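Participant: what would the 3D arrangement of this be:
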Amino acid sequence: MGDNGNTIFRILKSGSISKINKKDGKESISKLPDFVIQNIQNQKNKIYADSQNGLWIYSKTASVFYKKNNTTDWQKITLNSSVNSQNDVIFDIKDDANGKVWIGTDHQGIFVYNTTNNNISNLVYNPNSNSSIASNNIGCLYKDDTGTIWAGHNKKGISYYNDSFGNLVNIELENCKDVSNFLEDKKGMIWAGTISSGLVSYDPKTGEVKTYLNDPAVANSLSDNFVNALFLDHEDNLWVTTENGLNRYNGKDRNFTRFTTSDGLPSNVTYRIEEDNAHNLWISTSRGLTSFNPKNAKVKTYTKSQGLLSDQFNYNSSFKDDAGVMYFGSVNGMIGFNPDRFIKNRVVPEVYITGFQVFNQELMIGKKGSPLKKSIAYTDHIMLDYDQSTFSIDFAALVYTDSESGEYAYKLEGLDKDYTLIKGNRRVFYTKLAPGKYTFMVRAANSSGVWTNEPRKLIIE
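Facilitator: Reported below is the predicted structural model:
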């Protein structure tokens, strides 16, 4: 997705561009010319909106297309004759707000296109020059608040450039592979996420470089060395998504708090983060979209059953507009929604006991030897023989919308001290209980977290 401050742009499979107005959410479609469509068909295309209202389309080939403004036509930008569509892929495009657009490639360094005079220069590695770029393999580009352009390399650290000093500065990062994303925090610290080499911080004021890696023996180390994205929330907390969990950076102690599937996330593969107006974090994953409350770590996950196009989301694909509408890209298309407009489900669910099994055999009503005299749904008291001490109980809530998002809490008085929370599974097991009197209690919550007032009870002796 591209964004010029007023409009969100995305490329459709039909060969058109979708334009969404960030103020009113209205969408318009414009068809690309045939010569552009022919070059981008069946490619993973990206679109970039520069600060001069220009649009750029590129993919992992050498094809770059540029539209300077609304009154000009699309044109193909030829980088140089040595770039070919099979070997030289374009990874990123950024502009420096001075009329120069930086194009990062995998083999040919960085091309700088001057939108004023259409000149193109090529920054490449020169082993005989200390001021040349560190390598020709550019994984990502980033523009910070000062207008400085940062470039992430494969195995060669990072480089940065600012017109005020007019030359490239290289920062070698030992054992650092594939810098894939950057972020500048409110203190001016530059953070770089990598593929397999963890997280790196660079302080431009002091020159200090620090690398954060996963250590299996340290619980508050980074959860994984494959960093997918970086995000700053409204309190300037740094969040790091990885291939194995979500991380919050604790600046005072320089360590991390981890959140994984054991904390309720649907998947440990986390991609992008956006923050809503209530300060919940929305996190795209490989198994759905999650709303995460940083204050209490409460998690709510949305999947195809709640209307998503897919449970599998994309790397590097999300945006929040000025009206609070969030956009996330999935493998089946883009979704957009405003959490402020969600309607809370206030219907209190009724919960029923729906089954009772002894040694995995369902009790039959009125059958010889069965303690069940009527439907278990209407039974409040059941007497078991001494050899029926292993049993399981089914239960369900009567809800009419989004039943898969409901939660349950159960306990067996006489055995359990506290309720156990569960999702999805609605059968619990008890094995070889000692003789005595027990009371099974179960409560249910709907998709908005509204719980039953009183638990459903079943006395078991």
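
Participant: alpha carbons only for contacts and neighbour counts from here, please
Facilitator: Fine.

Participant: next, Thr206: secondary structure please.
Facilitator: Using DSSP: H, G, I helix; E, B strand; the rest coil, the structure places Thr206 in coil.

Participant: now do it against Val64, distance only.
Facilitator: Per C-alpha to C-alpha, to the nearest Å, Thr206 is found 38 Å from Val64.

Participant: and those two? Which one has more around it.
Facilitator: Applying other C-alpha atoms under 10 Å to Thr206 and Val64 shows that Val64 carries more neighbours, namely 22 against 7.

Participant: looks like that one contacts Ile77 (just checking).
Facilitator: Yes - if you go by C-alpha atoms under 8 Å, Val64 and Ile77 touch, sitting 5.4 Å apart.

Participant: which stretches in the chain count as helices?
Facilitator: Using DSSP state H, the helices of the chain run over 34-40.

Participant: isn't Ala192 up against Lys210?
Facilitator: No - using C-alpha under 8 Å, Ala192 is not in contact with Lys210, being 10.4 Å away.

Participant: Gly198 and Leu230 touch, don't they?
Facilitator: No - with contact taken as C-alpha under 8 Å, Gly198 and Leu230 are classed as non-touching, separated by 11.8 Å.

Participant: need the contact list for Gly190.
Facilitator: Heads up, residue 190 is Ile, not Gly. By C-alpha atoms under 8 Å, 6 or more residues apart in numbering, the residues touching Ile190 are Phe182, Leu183, Glu184, Ser201, Tyr202, Asp203, Pro204.

Participant: for it, which non-adjacent residue is closest in space?
Facilitator: Leaving aside its chain neighbours, Ile190 sits nearest to Glu184 (4.6 Å; criterion: C-alpha to C-alpha, 6 or more residues apart in numbering).

Participant: thought Lys143 was touching that neighbour, still the case?
Facilitator: No - using C-alpha under 8 Å, Glu184 makes no contact with Lys143, being 9.0 Å away.

Participant: next, count neighbours for Gly424.
Facilitator: With other C-alpha under 10 Å as criterion, Gly424 counts 11.

Participant: excluding its backbone neighbours, what's nearest it?
Facilitator: Spatially, and ignoring its direct neighbours in sequence, Gly424 is nearest to Glu404 (6.7 Å; C-alpha to C-alpha, 6+ apart).

Participant: over to Tyr66?
Facilitator: Excluding its sequence neighbours, the residue lying closest to Tyr66 (C-alpha to C-alpha, 6+ apart) is Trp56, at 4.7 Å.

Participant: residues contacting that neighbour?
Facilitator: By C-alpha under 8 Å, 6+ apart, the residues touching Trp56 are Ile47, Tyr48, Ala49, Asp50, Val64, Phe65, Tyr66, Lys67.

Participant: quick one, strands of the stretch 301-450 of the chain?
Facilitator: 313-320, 326-330, 333-337, 350-358, 361-362, 381-382, 391-398, 407-413, 420-423, 427-430, 438-445 (DSSP state E, counting those that start in this stretch).

Participant: which helices and strands does the fifth one pack with?
Facilitator: Where contact means 3 or more C-alpha pairs under 8 Å, 6 or more residues apart in numbering; DSSP states H and E, strand 361-362 is not packed against any helix or strand.

Participant: sequence B follows; please return its structure for comparison with A:
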Amino acid sequence: MKKSKEPIYRISMAIAMLFVSLAIHAQRFVNTSLEGAQSVCAITQDSDGIIWLGTDNGLYSYDGYHGYRHFQEHTFSNTRVNALGFEGRMLYLATGNGILKFDTQAYQYAETPAMKAFADEAKRKQLKELRVLDIKGGKTDFGGDVYALLSTPRGLLVGSLAGLRLGSRLIPLRAGEQPLVNALAYDAKRRCYWIGTEGALYCADLQLRNFSQIPALNGNSIKCLSTDAAGNLYIGTDNGLYQMALSNAITHYIHDSRDDASIPNNIVWTCFVDKWQNVWVGTDNGLSRLTTHTYYRYVSLDKITMSGEGNCLHAMLQTRNGEWWMGGTNGLIHFTRNAEGYQNVAWYKQNSSAFPLSHNRVRKIYEDHDGDVWICTDHGINFYDRSSRQMRNFIVYDKSGKYSTAWAYDILQDKKGRIWMGSYQGGVFVMDKAALLGGKTIADWHFSDKGKNALSGLHVGQMVMDGKGRIGVSTYTRLDCINPNDMKVVQVANSDVVNYLMADSKGNIWMGDNNSVTCYYAAGSVMGNSFSSKTWQIGGKVSTMCDVEGKIWVVSGNECCVINPQGESQRFMIPSVVPLNICYSRQTHEVMMGGNDGYVAISSDVAQKPKQFTRLMLAGIIVNGQACEERGEILKLKSDENNFTLQLTDLPFADHPSAVYAYRLEGSDHDWHYLNSGNIDITYNGLSYGDYHLTVHAVDGEGKIAAEVYSLDISVLPPWYLSLWCKLFYITALIVFVAWLVSWYFLRKELADAQKQKAEVLEQVQMRMDFFNRLTEDLKAAVAHHSFDEVTALMVRYLNVKIPDVSSSVATGLSASPVSEPESSSSEPVPARSESSEEEKKTVDVSELDGADKRLLEEINEAIEKHMIDSDFNVSMLQDVIGIGGKQLYRKMKAITGRTPVEYIREMRMKRAAELLSQGKFSVSEVMYTVGFSNSSYFSKCFSKEYGMTPTEYMKVKR
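Facilitator: Just a heads-up that it's a prediction; the model follows:
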């Protein structure tokens, strides 16, 4: 019993002795708001490191860049989530609609009884809000009055409205009515249990027999408890967040409306310590993270100066005795730092009565060989007097008095102890240190852009001394070198712009421009002017550089490139600030990066360790502006889903710096795209259909593509009209079309040939008819005149027959009498319908028709005769010619002839064909074309139907 009381006694005594070292603290919080949710009620983390959040509206996940919503409005998932717990890939949720399950790999909800009940209107009202989960025990029927659970070797601790229970046994925390127990936690460092109630925090021994209150927390509603690996206990209340260190010192974090980096709201619903020891806090106004990174720390200037005034830090220096100097646009801050915090803080400003400074714009802070500190400002040079802690101001002139150090940009001391001063619009001034401190203001040597031994420019930005004692001077676009022995100036390099100049620990000079850094090695004789150089491409504007244990840290924007002159280089994103100046602390082995109103201290181990690039994860997909829950080895998108964003993450809250990344989509991109926008979102718009392969690589210090950190196959499906089946249909249709085109071509050719043949035949027919008509007329005339000579002349003329003279013809018995035989033959009529009595019945008796019908029949016959040769002539054309409607024409023709218009036209054609064939003057083809037929087989079929024999047979019979 006595042994069990000792932890409680020690804790209670320590807290009593401290009497609550309670301070309202303004620690830096990283705050995140979630779209569509206000309060964060539960927090947990999956095996990959993604943070999962239960809110007042549903489930979210967070990857360090974006918050992702996993519920649909007005559904079972759109409800308050009070507790979260993992079992494998399945995330369990205690909600206002009972227990829900979410598959974190498939990104969809698994079916549960509560989910089924929600779909039934009658059962929906029976659903009860749950606040706890018992994943280990598998029990889910805890009532809504249970607020906390903790599994212990002695059983399950249950915190409820009625107090604390171990199983079903009530454990009294105090006499009388028991308080509401909101939170329970086990403390492995202190070997005790923490019990948070409505109004007090209790500490209990492992046997749950002895309880003691923590006086500092009395009166607070304890909502949540969590411990980290260092033994810190985090306590969420309605009055902010408390942190109890292992020493039992208590820190209080509350919301400060003046500070964006304070906790966003004092009502803390939940707190959670992740595997990297970040403290996540769920408040009534979103999510907050108290970062405990080991590789970097951010310090705001107000923590040092205890003032709300800011300063944009352009110059930083840690002296050899450990003092810190930081200057920029609002003066100069001087302090020391030890285990107790920041000491001896002094802020030198232009209008300060305690610590005056000649000008608030500080350009350079320098410690000389004697340990004295010099400060360059826009109103001369200041020397720090340690005895008085005040500044002495100097403005040095050349001998003519024309140039001065009024705008002092840089200062250094050479190996002979002389002070070199660089000035904007003044050049370089050199004089003895003792003489300067003695009050002398005229420089011993002055270098300007005039004369034989001139600088490349008058505006001196920086100066450095190399290992051989030579002084490098940057004048905007040029790098000059001055030999301190003979004071000769030599031009070393010409660049577009010189952004930064520094000397490394080996005495080499490094120059940074808008795209690269170049190292000029100190070589040759001791005071020679020859330099060999090497250039590294950075791919961005160099703003500042620093030598860190043999490696050169180069800052470009918010990226840091670490160049190893003897090996590989690396690159990472700088957290929290965009540095304007960096310096290395040999005492703490940290690189201090100064920015606006604060600085980041990054451990130099970041660059010393072999770089193992973190594999990226796909945290979210946005398609056409809407979140997409699809996951798989291949991302398949429809043709109209070709505007998408892939939201990747490297979990920036993990204890490692984020690399710089580049990506390329094979099948679309030819070049690499670099990601430096503060997230790892990859967006493509209007991507055409096809298969693609996305690869994301880290970028090394020289901007080259390094190891692959992510890859994904993407398939954009074609639109329906370009799908495989449609393509097969198109190919089939094309084949059919080509076949039809070929057929059409040959048909047209055949028709053209037929038309040509028809035209030739008709021409021959017409010529023959003309011939026989003329011959007939001439023969009739000759016979009428009884002139044998005329007949003989006609035979010679038309038939090309040589007629012997009369005597010979009489002698031989020849006679011209056969010439009259054709006339006799041709003059005999050929009855077209004599073969059949049925045909004779069809003959129209014109005499029986009235005048109107007779005229109509004559018009019809005339129209058919006139268009007999036209193969396109049909009933419609007949209607147009005689000007009568189709139905009326049909009735009239039927009434007059007993035949339809089609039959009558065909009969007229056949009658003419029979007449021509019976004459024996024309071939069948000629007759066919003459009567308006183009197809011989069809003509033969129609003729056979009319006369019972083919045209050829008919012609033979008639002959």
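
Participant: which position in the second structure aligns with the residue nearest to Ile190 of the first structure?
Facilitator: Matched by TM-score structural alignment, Glu184 of the first structure corresponds to Met465 in the second structure.

Participant: what about that match, how many neighbours?
Facilitator: For Met465 of the second structure, using other C-alpha under 10 Å, the count is 22.

Participant: distance check, it against Arg320 of the second structure.
Facilitator: From Met465 of the second structure over to Arg320 of the second structure (counting by C-alpha to C-alpha), the distance is 19 Å.

Participant: kindly report the same for Asn494 of the second structure.
Facilitator: For Asn494 of the second structure, the distance to Arg320 of the second structure - C-alpha to C-alpha - is 35 Å.

Participant: between those two, tell me which one has more neighbours.
Facilitator: Remark: of Asn494 of the second structure and Arg320, Asn494 carries more neighbours, 15 against 12, as counted by other C-alpha under 10 Å.

Participant: ok, now which ones touch the more buried one?
Facilitator: Counting by C-alpha under 8 Å, 6+ apart, Asn494 of the second structure has contacts Thr477, Arg478, Leu479.

Participant: ok, back up a step: rebuild the contacts of Ile190 of the first structure as a markdown table, extending it with distance to Ser330 of the first structure.
Facilitator: Shown next, in a markdown table, are those (distance: C-alpha to C-alpha, whole Å):
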| residue | distance to Ser330 of the first structure |
| --- | --- |
| Phe182 | 22 |
| Leu183 | 23 |
| Glu184 | 26 |
| Ser201 | 30 |
| Tyr202 | 32 |
| Asp203 | 35 |
| Pro204 | 36 |
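
Participant: so which of those residues sit within strands?
Facilitator: Phe182, Leu183, Glu184, Ser201, Tyr202 (DSSP state E).

Participant: contacts for stretch 416-424 of the second structure, please.
Facilitator: By C-alpha under 8 Å, 6+ apart, stretch 416-424 of the second structure touches 369, 404-414, 428-433, 458-463.

Participant: now it: buried residues?
Facilitator: Within stretch 416-424 of the second structure, the residues that count as buried by 16 or more other C-alpha atoms under 10 Å are Arg418, Ile419, Trp420, Met421, Gly422, Ser423, Tyr424.

Participant: how about the first one: what's its closest non-neighbour residue?
Facilitator: Looking back up the chat, that one is Arg418 of the second structure. Asp432 (4.6 Å).

Participant: burial measure for the one you found, as a count.
Facilitator: 17.

Participant: contacts only, for it.
Facilitator: Per C-alpha under 8 Å, 6+ apart, neighbours of Asp432 of the second structure: Gly417, Arg418, Ile419, Asp444.

Participant: let's see 10 Å
Facilitator: Under the criterion of C-alpha atoms under 10 Å, 6 or more residues apart in numbering, the neighbours of Asp432 of the second structure are Gln413, Lys416, Gly417, Arg418, Ile419, Trp420, Gly438, Lys440, Ala443, Asp444.

Participant: same check, this time on Tyr410 of the first structure
Facilitator: 395, 416, 418-422, 428, 440-444, 455-457.

Participant: joint contacts of Gly198 and Leu230 of the first structure?
Facilitator: Ala192, Thr242.

Participant: packing partners for the helix ranked longest in the second structure?
Facilitator: Counting residues, the longest helix found in the second structure (DSSP H) is helix 724-785. Contacts defined by 3 or more C-alpha pairs under 10 Å, 6 or more residues apart in numbering; DSSP states H and E place helix 724-785 of the second structure against helix 788-794, helix 820-827, helix 924-930.

Participant: so which of those is nearest Tyr296 of the second structure?
Facilitator: Judged by C-alpha to C-alpha, the one of these that comes nearest to Tyr296 of the second structure is helix 924-930, at 104.1 Å.

Participant: state the distance from Cys277 of the first structure to Leu265 of the first structure.
Facilitator: Just to correct that, residue 277 of the first structure is Asn rather than Cys. Asn277 of the first structure is 21 Å from Leu265 of the first structure, by C-alpha to C-alpha.

Participant: if you could redo that for Tyr315 of the first structure, that was the one I meant.
Facilitator: The value you get for Tyr315 of the first structure to Leu265 of the first structure, if C-alpha to C-alpha is used, is 17 Å.

Participant: these two: which is more packed in?
Facilitator: Shown here are Tyr315 of the first structure and Leu265; by other C-alpha under 10 Å, Leu265 has more neighbours (26 against 18).

Participant: aligned partner of Ala396 of the first structure in the second structure?
Facilitator: In the second structure, Ala396 of the first structure lands on Gln647 (TM-score structural alignment).

Participant: ok, how many other residues are close to that match?
Facilitator: 19.

Participant: same question for Val902 of the second structure.
Facilitator: Count around Val902 of the second structure with other C-alpha under 10 Å applied: 12.

Participant: helix or strand: which one has it?
Facilitator: Secondary structure from DSSP states H and E places Val902 of the second structure in helix 901-919.

Participant: pull up the aligned stretch in the first structure for that helix.
Facilitator: Going by TM-score structural alignment, helix 901-919 of the second structure lines up with nothing in the first structure.

Participant: likewise stretch 731-746 of the second structure?
Facilitator: The aligned range for stretch 731-746 of the second structure is empty, by TM-score structural alignment.

Participant: identify all contacting residues around that stretch.
Facilitator: Under C-alpha under 10 Å, 6+ apart, the answer for stretch 731-746 of the second structure is Trp725, Cys726, Lys727, Leu728, Phe729, Tyr730, Leu747, Arg748, Lys749, Glu750, Leu751, Ala752.

Participant: same question, stretch 334-348 of the second structure
Facilitator: 303-306, 317-318, 321-327, 330-333, 354-360, 389-391.

Participant: mind checking which of those land in strands?
Facilitator: Leu317, Gln318, Trp324, Trp325, Met326, Gly327, Leu332, Ile333, Gln390, Met391.
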